[in-house]
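J.: Structure of the sequence below:
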Amino acid sequence: MMAGTIEISLDGHIGDLHLNVDMSLPMRGISALFGRSGCGKTSILRSVAGLSRIPGQIAVGNEAWQREGHFVPTHKRSLGYVFQEASLFAHLNVRQNLNYGHRRAGNGSGKVQFDDVVELLGLVRLLDRSPENLSGGERQRVALGRALLSQPRLLLMDEPLSALDRLSRDEILPYFEALHASLKIPILLVTHDLDEVERLADHLVLLQSGKVLASGPLHALQGDPSLPLAARRDAGVTLDAAVTGYDHTYGLATLTTNGATLTVPLPAGAAAGRHRLTVRAGDVSLAREVPHATTVLNVLPAKILSASHSGYEVIALLGLGSEGAGSRILARVTKRSWDQLQLQVGMGVHAQIKSVALVREAKG
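T.: Okay, the predicted model is just below:
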């Protein structure tokens, strides 16, 4: 048992699914369980919560919640659970629903304070409303606040945005990002939405048919051409970057990541701190020489580290920087272009990325 990790080892059947997983997750940030419906994501989450009992071991830090001959019931596990549908008490207003979470913690103190949660989740103007007068996104924010105020050691979220329409999801995602940036509570997130993974996750667990296909830092799995993520049409790699400059004339921010400096359109008010950039493989083109007279603002030296051929396309793994020692990104090019430029592994190239193609997401 490792004090700084969440250890989950399960081997058993849930209906027709044989769940056989062994994973070690960090006690910080957001770990996303990702895969198709029926791969075992929710079964793992329910096992961690003690709602399902599959043979195996579960430990959070130095606390064993399940092992042979030992099982801690749900109500004695220090956890918060946010479901797909926000289950609020209809007879209580928002303030009273939140206070229920505080009372469940057993005292009025703790690391997570009422006023902090209300401010973080934008609930100030909602405190006196009843649940029936809230939108779906607002109800989910209240449910999240109530879970946080129970002072959990671990927060579980089972597809918390799947019941919301696109507009509501876009409205609530910044609050989840703020939660990620502000609180130190580790989170296990179940999702089948890659956009949520890219915006929120630090660690990723890829699940397939009840087994762990891969587990590791998000960017590492995104940049592994041998995994199914790289074959998706929306494949990309998420990079952390820091704002190091701003051009007020053109509304362009300079962001620095490992091995590269990028130019990205950003509002002046957002041009500070750290940001997440998802670089799509389809938005990266390659050149043997530095292009001239181009509208592409990001022309980055890189080295081809590996290449996988699929039909008439090639997925190339690039290391940024002239020696290829920086961050990894993917490039999807046609086999014709690959052959005409006589590209090969180990070659130095110039990766071109349009500024408008970069996905901008605040990290805090």
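
J.: only C-alpha atoms for contact and neighbour calcs from this point on.
T.: Will do.

J.: show me what contacts residue 197?
T.: Going by CA atoms under 8 Å, 6 or more residues apart in numbering, residue 197 touches 32, 34, 191, 204.

J.: Excluding covalently adjacent residues, which one is nearest to the second one?
T.: When you say that, I think you mean residue 34. residue 206 (5.2 Å; CA to CA, 6 or more residues apart in numbering).

J.: what's downstream of the helix or strand containing that neighbour, the next helix or strand?
T.: Using DSSP states H and E, residue 206 falls within strand 203-208. Next helix or strand after strand 203-208 toward the C-terminus (DSSP H and E): strand 211-217.

J.: which of the residues in that following strand are buried?
T.: 211, 212, 215, 216 (16 or more other CA atoms under 10 Å).

J.: Contacts for that strand, please.
T.: Contacts for strand 211-217 (CA under 8 Å, 6+ apart): 19-23, 39-40, 202-207, 221.

J.: closest to residue 78 among the contacts of residue 197?
T.: residue 32 (19.5 Å; CA to CA).

J.: my guess is that closest one contacts residue 204, does it?
T.: Yes: counting by CA atoms under 8 Å, residue 32 touches residue 204, with 5.0 Å between them.

J.: another one to check against the first:
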Amino acid sequence: MSLDVDIQATLGRFKLDAQLQAGQGATVIYGRSGSGKTSLINAIAGLSRPQSGRITLDEQVLFDAALGINVPVHLRRIGYVFQDARLFPHLNVADNLDFGTRYADASLGKNHRKTVIEMLGIGALMQRRPGALSGGEKQRVALGRALLTAPRLLLLDEPLAALDTQRKEEILPYFERLRAQGGPPMIYVTHDMSEIVRLADHLCVLRDGKSVAQGTAEDVLADPANMKLIGVQDAGALITGVVDHHASDGLSGIRLSAGMLFVPRMAVTVGTSVRIRIRAQDVILSLSEPKDMSSQNVLPAKITAIREGASSGFAIALSCGTDRLLARITARALAQMELKVGQNIWAVLKANAMPPNAIAPS
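T.: Model (predicted):
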């Protein structure tokens, strides 16, 4: 799948000038409220019409303002899961799901429907109406309805935003399974960094209606130039490792390219590949190898870039073996330590600074 978007639109006082390139897997559109995330995917779905620009999906032109092309919504073969599910309240679950098959290829038949129902675990809900469903159940049904259209592309507009933590944890594994099992490519809108850790192959950051950064999730998050765009509290890097062992003291050891990382015990089997988000503000730098300290996580690193950040701070990009980290330090610390690009240094990480929602199977 190949999606290419370059559109411009004026929506009241808001101006959208966004570019997006997406392929297989999950592409996450990230940004603060009001940055244009929903406006962008509504244009992809055909729910709104930009003033100018072009949208292509698998070389099919869905929209071209100059040529006067605007393919109707029902002919784009794009599934859409809204934040509030938007199930038909007068229909039961079975009928809501069947509505999704209206524009699907008839050859998919009952087996495809059965597979989707089993994957989402909604077989017992078929005779209920939406008013009798929990928030998590509604979103599973909404996802099933979208999948039963046999979409070329799946759009998800902050599908977990209205759910509490328990319901989010109920739904996220289904999105992870779709991604892992080669389901339809996803464009996933969120402002929650933990969902990026769990799902993102690619990342597009929107700010004030403009695409300000995009690429692989690892590249975008590890670039110190993007710290201001992501936000000081959320800025950090994604690294990948393999669960090496589970210790009796409640920690799990994850083997990285630069050494061992200890995190709160994970409920995954040894040998599992995992992706870990390490926030820049949770990385401490030392000129010499720290000894006799409480932190168990000390990794050798090299400074690859130094960028001035927000609030008189600096973003320090580090290479740790084949992984990359970000650290956020003050201007005073930078001057006192006389840090320079190419300098060897030590990165200290707190195990408790990596909660369960910052770690996910890769």
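
J.: Quick TM-score on the pair, please.
T.: Put the two chains on top of each other and the TM-score (TM-score structural alignment, normalised by the length of structure 2) is 0.88; 355 aligned residues with a CA RMSD of 2.5 Å.

J.: before we move on, back to that, buried ones in the strand holding residue 206 of structure 1?
T.: Buried-residue list, strand 203-208 of structure 1, by 16+ other CA under 10 Å: 203, 204, 205, 206, 207, 208.

J.: what's the closest non-adjacent residue to the residue sitting nearest the centre point of structure 1?
T.: By CA atoms, centre = their mean, structure 1 has its centre lying nearest to residue 201, at 1.9 Å. Excluding the flanking residues, the one nearest residue 201 of structure 1 by CA to CA, 6+ apart is residue 30, at 4.9 Å.

J.: Same check on residue 298 of structure 2?
T.: residue 348 (4.6 Å).

J.: Just the element for that neighbour, please.
T.: Here residue 348 of structure 2, judged by DSSP H and E, is contained in strand 344-349.

J.: corresponding residues in structure 1 for that strand?
T.: Per the alignment by TM-score structural alignment, strand 344-349 of structure 2 matches residues 348-353 in structure 1.

J.: what's the farthest-apart pair in the buried residues of strand 211-217 of structure 1?
T.: Across the buried residues of strand 211-217 of structure 1, no pair lies farther apart than 211 and 216, at 14.7 Å, counting by CA to CA.

J.: residues in contact with the nearest residue to residue 78 of structure 1 once chain neighbours are set aside?
T.: Spatially, and ignoring its direct neighbours in sequence, residue 78 of structure 1 is nearest to residue 152 (4.9 Å; CA to CA, 6+ apart). Taking CA under 8 Å, 6+ apart as the criterion, residue 152 of structure 1 is in contact with 78, 79, 80, 185.

J.: and what of residue 280 of structure 1?
T.: 234, 235, 236, 237, 330, 331, 357, 358.

J.: 6 Å instead?
T.: Residue 280 of structure 1 sits next to 235, 236 when contact means CA atoms under 6 Å, 6 or more residues apart in numbering.

J.: One more: residue 130 of structure 1?
T.: By CA under 6 Å, 6+ apart, the contact list for residue 130 of structure 1 reads residue 93.

J.: any idea how far it lies from residue 148 of structure 1?
T.: According to CA to CA, to the nearest Å, residue 130 of structure 1 stands 20 Å off from residue 148 of structure 1.

J.: And residue 129 of structure 1, by the same measure?
T.: From residue 129 of structure 1 to residue 148 of structure 1 the distance is 20 Å (CA to CA).

J.: Burial check on the residue nearest to residue 298 of structure 2, number of neighbours?
T.: For residue 348 of structure 2, the neighbour count with other CA atoms under 10 Å is 20.

J.: contacting residues around it?
T.: Residue 348 of structure 2 makes contact with 283, 284, 297, 298, according to CA under 6 Å, 6+ apart.

J.: coming back round to it: name the helices or strands packed onto the strand holding residue 206 of structure 1?
T.: On a contact count with 3 or more CA pairs under 6 Å, 6 or more residues apart in numbering; DSSP states H and E, strand 203-208 of structure 1 meets strand 30-34, strand 211-217.

J.: any chance of those strands in CSV, with distance to residue 87 of structure 1 too?
T.: Output for these, formatted as CSV (distance: least, CA to CA, whole Å):
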stretch, distance to residue 87 of structure 1
strand 30-34, 22
strand 211-217, 30
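
J.: what residue of structure 2 matches up with the residue nearest to the centre of structure 1?
T.: So, by TM-score structural alignment, residue 201 of structure 1 is matched to residue 200.

J.: Settle this for me: that match is touching residue 29, isn't it.
T.: No: between residue 200 of structure 2 and residue 29 there is no contact under CA atoms under 6 Å: 9.2 Å.

J.: Would you state the helices of the stretch 151-300 of structure 2 in chain order?
T.: Shown for the stretch 151-300 of structure 2, the helices assigned by DSSP state H, counting those that start in this stretch span residues 165-180, 193-199, 217-222, 227-230.

J.: which one of the ones you listed lies closest to residue 257 of structure 2?
T.: helix 217-222 (15.2 Å).

J.: equivalent range in structure 1 for the closest one?
T.: Residues 218-223 of structure 1 are matched to helix 217-222 of structure 2 when aligned by TM-score structural alignment.

J.: So what's the gap between that stretch and the chain middle?
T.: Its chain's C-alpha centre and that of stretch 218-223 of structure 1 lie 11 Å apart, by CA atoms, centre = their mean, to the nearest Å.

J.: Of all the residues in that stretch, which ones are buried?
T.: Neighbour counts over stretch 218-223 of structure 1 (16+ other CA under 10 Å) mark 218, 219, 220, 221, 222, 223 as buried.
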